[in-house]
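the sequence and its predicted three-dimensional model are supplied below.
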Amino acid sequence: MNLQFFASRTISWYMAKKFLLTSMAVLAALVLVLQTLDLLGESGNILAYPGNGEPQLWQYVSLRVPQLIARFLPFAVLLGAIITFVTLNQNSEIISMKAAGVSAHQILAPLIVASLGISALSFVFNDRIVTRAAATLRAWEAVDYGPIPKDRGIVTNVWVRSGDDLIHAAQASGRGAGVRLVDVTLYDRIGGTLETIVTAKTGRYDRGGWLLHDVRRFDVTRGLTSDLPTLTIARGVTPDRFTLANVDADERSFSSLRTAIADLKAAGRPTEALEAGLWHKLSGPLSSALMPLLAGVAAFGLARSGRLFVRAVIGMGLGFAYFVADNFALAMGNIGAYPPTLAAWGPPILFLLIGETVLIRTEE
């Protein structure tokens, strides 16, 4: 029995090179077509803002392309593997390798190793580029494709509820107990009736409450205004309520998201959906390494038997079934129906077992 991982260096390099070139060509074609269609649908909104023109269209493309690459890279790897296997099968190269004693796993090994490299690059690309592009594009869309405000780690226009009271801060900056508020307004309500409006220039977290400075208090019932040097309000409202009001897993890097989850846990807030997104930042790129195994059914069988097309369809069906299961599990994780680790790692493990079972029962 041949127990070597690779059949030979020459065969492995030949297959890996063919697979990588095919996958990248498929990815380029997918991104080109999808970006063209997306730009056609969004160009009207971009150009509707006064002063926008061709530079803004290219800016949109530069922000959208990384997201398209990240989303459709596993699809491209799947199609690249199927095309590679079909081509090798039609040219009787698979038959030649099997006749020389090369096992099915050794035929798949170069493609799996190459796809592991793609997975590693995909993780770095997603973590460094895609998250920033997604955050910038969402901020740009929020201002209707106008000038994007500079991000200095400041959260703006924050609303927090404390019992019946409403608190508004024009700006919130800092982290933990060091959070500072600017232009604070408290709407003091009793039983749904507005009693007092308190405004302050600044506020900071102090011993379980918020200490406001330069305070002006307006009594709605009596119509009287009074000035106070300081006033403590909203006891029990933690700083994360202001700074972590909107945490999007797609817009944060792995380390940043992990830090945000730790802060939310410390504040006693639910984090299951974000934890599922955190683990999916690892399992998502690794799905590329699973595609050659699922497409492997297209590599074997006689091309002249007339079943090569059926095998290719089966491989494609297995790959797309994985993406459906992955999206479904992630959605269930986001609503708390699945545990975060199961939502992220369940589909890859399940389809790894399915792919191995099909390969072993049919070829090994």
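Sure, I can see it.

from here on, just use CA atoms for contacts and neighbour counts.
Will do.

longest strand in the chain, by number of residues?
strand 193-206 (DSSP state E).

who's in contact with that one?
Where contact means C-alpha atoms under 8 Å, 6 or more residues apart in numbering, the residues beyond strand 193-206 that reach it are 177-189, 210-221, 239.

mind listing what's buried along that strand?
E195, T196, I197, V198, T199, A200, K201, T202, G203, R204, Y205 (16 or more other C-alpha atoms under 10 Å).

before we move on, what about stretch 213-221?
Here stretch 213-221 shows H213, V215, R216, R217, F218 as buried, counting by 16+ other C-alpha under 10 Å.

just those now: which is nearest L244?
Among the buried residues of stretch 213-221, H213 lies closest to L244 (C-alpha to C-alpha), at 23.3 Å.

what's the separation between the closest one and F309?
According to C-alpha to C-alpha, to the nearest Å, H213 and F309 sit 74 Å apart.

adding another structure so you can compare the two:
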Amino acid sequence: MDFFPSRILAVYMAKMFIVRTLAVLALLVLVLQALDLLGESGKILAYEANGEAELWTYVSLRAPQLVARFLPFSVLLGTIITLATLNQNSEVVSMKAGGLSAHQILAPLIVTSMGVALFSFIFNETIVAPATDRLMQWEKVDFGPIPAKSNIRTNVWVKDGNNLINAAKVTGRGENVILQDVTIYNRTENGLRSLMQGDQAKFTSSGWLLTNVVQFNVSAGTEDKSSEMLIGDSIRPDQFTLSNVNANSLSIFALRSAIDELERAGRPTMSLKAGWWHKISGPMSSILMPLLGAVAAFGLARSGQLFLRAVIGMALGFAYFVADNFALAMGNIGAYPPILAAWAPFLLFFLIGETVLVRTEE
């Protein structure tokens, strides 16, 4: 159970592993950022006042996303390169001849990958989420001036039983919410019963006070007008102040608050819960990579199967990412429970990696 019998050997392997992982990550981000910038530069420069500074702004907002997305891939490739090099130089043979087990050989890489996973989580929360939110806002204005954060929400829909309520603009929070350009679709099971429109709605203790009301009765074909009307006594103000939530653009604590608020408003949160759990399981995928790529470390290099072993290691790693994306997609549509969608691939491939390692090397 002594996984680090040699401190010098552990530091040597950890240093090899982290250097190769960072080198692969830098290469991937550099190439992918260049390709992405080539595709988006036309849209950015299409805005009249944009120039080189805006291109660098785009890079500063896009690069953190690329780092977060491809860090686990880099850990996988760094693992395979490190272990294949050690195998080719017969260093793995020397370690096993010195009495080290397969798990003891992999222990320095796994501990280092834990540090990478912790860095990935902190990086995602402090840099990637704000950058993603900023980039989404910038793209909505076609790369014009980046809008400042505002409490104004537009085109908000709320369901009240069979009825649908649309507000073109929503301002304020809490009981001070004001709705502008309100349209109410009064529906029955068979179709639309009446259509009501108003200039403004304010929240009161008895409901929403709608002004300058025009009501059209579909079945009778008549139109009625009134200066004021009280509607929606069961509709809470927070149902209008909740805009679409993107899990990638919020930190884990902000996302938890948004989920709670959405649940109180009666809105579906299945996909957001899966995204919340994935904020934890996603960075931890780095810990799996040394285990999945371990097949490249063992077997005699002179047997001619080193390349095949490296390919098998890459196949296991990429299969994990495919399974992870599939499970997350199933969680988003409600087919899997959120916690299962986030953690099932991790647990499954941990068992696969351990099974392969134990049956072949232990």
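Everything's here; your move. None of these values were measured; they are calculated from a predicted model.

among the buried residues of stretch 213-221 of the first structure, which ones are in strands?
H213, V215, R216, R217, F218.

and of the residues you listed, the nearest to A276 of the first structure?
Using C-alpha to C-alpha, H213 comes nearest to A276 of the first structure of these, at 40.5 Å.

would you map the strands across the stretch 101-250 of the first structure?
Per DSSP state E, counting those that start in this stretch, the stretch 101-250 of the first structure carries strands over the ranges 154-162, 165-173, 180-190, 193-206, 209-219, 224-233.

CSV for these, including distance to T22 of the first structure?
Conversion of those to CSV gives the following (distance: least, C-alpha to C-alpha, whole Å):
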stretch, distance to T22 of the first structure
strand 154-162, 44
strand 165-173, 48
strand 180-190, 53
strand 193-206, 57
strand 209-219, 59
strand 224-233, 63
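
of all those strands, which lies closest to P292 of the first structure?
For those, the distance to P292 of the first structure is smallest for strand 154-162, at 43.9 Å, taking C-alpha to C-alpha.

next, the angle strand 165-173 makes with that closest one.
Relative orientation of strand 154-162 of the first structure and strand 165-173, computed by axes from the mean of the first three to the mean of the last three C-alpha atoms, to 10 degrees: 160 degrees.

give the contact list for the equivalent of N124 of the second structure over in the first structure.
With TM-score structural alignment as the criterion, N124 of the second structure lines up with N126 in the first structure. Shown in contact with N126 of the first structure (C-alpha under 8 Å, 6+ apart): A70, S253.

stretch 44-57 of the second structure corresponds to what range in the first structure?
Taking TM-score structural alignment as the measure, the first structure aligns residues 46-59 with stretch 44-57 of the second structure.

list the buried ones in that stretch?
So stretch 46-59 of the first structure, judged by 16+ other C-alpha under 10 Å, has buried residues I46, L47, Q56.

let's have those in JSON lines, adding distance to T341 of the first structure.
JSON lines is the format used below for these (distance: C-alpha to C-alpha, whole Å):
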{"residue": "I46", "distance to T341 of the first structure": "39"}
{"residue": "L47", "distance to T341 of the first structure": "43"}
{"residue": "Q56", "distance to T341 of the first structure": "40"}
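
which one of the residues you listed is nearest to V247 of the first structure?
Among the buried residues of stretch 46-59 of the first structure, and counting by C-alpha to C-alpha, the member closest to V247 of the first structure is I46, at 25.9 Å.

test my guess that that closest one contacts D144.
Yes: taking contacts as C-alpha atoms under 8 Å, I46 of the first structure lies within contact range of D144: 7.5 Å.

contacting residues for the most centrally placed residue in the second structure?
By C-alpha atoms, centre = their mean, the mean C-alpha position of the second structure lies nearest to N248, the distance being 4.0 Å. Counting by C-alpha under 8 Å, 6+ apart, N248 of the second structure touches A129, T132, D133, G275.

what do you get if the cut-off is 6 Å, keeping everything else the same?
Contacts for N248 of the second structure (C-alpha atoms under 6 Å, 6 or more residues apart in numbering) come out as A129.
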